[in-house]
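*Asks:* okay, structure incoming, though there's no sequence with it:
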């Protein structure tokens, strides 16, 4: 009976990993992680500044996730350490774009922030 303990443990861990794999949010759910109207009191300059910061953080997280994925257990590290913050930042960027469009800012937040990264 004791010889079967490691097998049961491995089987239990594998089953738990499969069940938890379905708990992550897809990228299209990023906007749900941010309060709607979070930036409604910001003017265009403030929106632009926030967008630059958010795009910079998104790039940092994307690079960290790519680096972690290359190592052993990388997907687990991504899910635990980076994924939720990455989705939050992506949601903030989407909310910034929505708010900038609603306020008719002359330059799109997306265009400005993409230009900064390049």
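*Replies:* Received, thanks. Small disclaimer: the values here were computed from a predicted structure and weren't measured.

*Asks:* C-alpha only now, for contacts and for neighbours.
*Replies:* Fine.

*Asks:* measure residue 41 to residue 109 for me?
*Replies:* Counting by CA to CA, to the nearest Å, the gap from residue 41 to residue 109 is 16 Å.

*Asks:* next, the one to line up against it:
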């Protein structure tokens, strides 16, 4: 009777260990699946009708969001249950953003877009009013800077 109890416990421990190993292998497979499955969480037709200006804005916002998510994942990794929190809270959105970035890049290349040049400083309203006044010969508005002649 005693031998039977010890054999039953050893068998249940072996079964539990085998179940843990199988679960670990299954979760490891999920972690590597994220890179290949990134486009499954994004709409491939979303960016087909975007023009270059819209694509440029979208690409910048996707890059920003991807960087935010990577930072959050790294921050969560340092916690007590960090890897679990990182996977549950942020990984799906990070995979989705990665897929969206891929489709936005494809649309960017298909449209043969080029990055826009950096914006120059806009003229101040007072300077614009003064230049209009000098061009028309009118007296500048009260409070406007003097027009050099």
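*Replies:* Sure thing, it's come through. Values in this document were obtained by computation on a predicted structure and should not be read as measured data.

*Asks:* so what number do they get for TM-score?
*Replies:* Aligned and superposed, the two chains score 0.72 in TM-score terms (TM-score structural alignment, normalised by the length of structure 1); 108 aligned residues with a CA RMSD of 2.9 Å.

*Asks:* more neighbours: residue 41 and residue 109 of structure 1, which one.
*Replies:* residue 109 (26 against 10; other CA atoms under 10 Å).

*Asks:* and the helix or strand that contains residue 8 of structure 1, how far from the chain's centre?
*Replies:* Using DSSP states H and E, residue 8 of structure 1 sits within helix 5-21. A distance of 27 Å separates the centroid of the chain from that of helix 5-21 of structure 1, by CA atoms, centre = their mean, to the nearest Å.

*Asks:* mean per-residue distance, the very next helix or strand once past that helix versus structure 2.
*Replies:* Using DSSP H and E, the helix or strand that follows helix 5-21 of structure 1 towards the C-terminus is helix 44-70. When structure 2 is superposed, helix 44-70 of structure 1 averages 0.6 Å from its matched positions, counting by mean CA distance after the TM-score superposition for structure 1.

*Asks:* pull up the aligned stretch in structure 2 for helix 44-70 of structure 1.
*Replies:* Under TM-score structural alignment, the counterpart of helix 44-70 of structure 1 in structure 2 spans residues 52-78.

*Asks:* off-centre distance for that stretch?
*Replies:* Relative to the centre of its chain, stretch 52-78 of structure 2 is centred 3 Å away, using CA atoms, centre = their mean.
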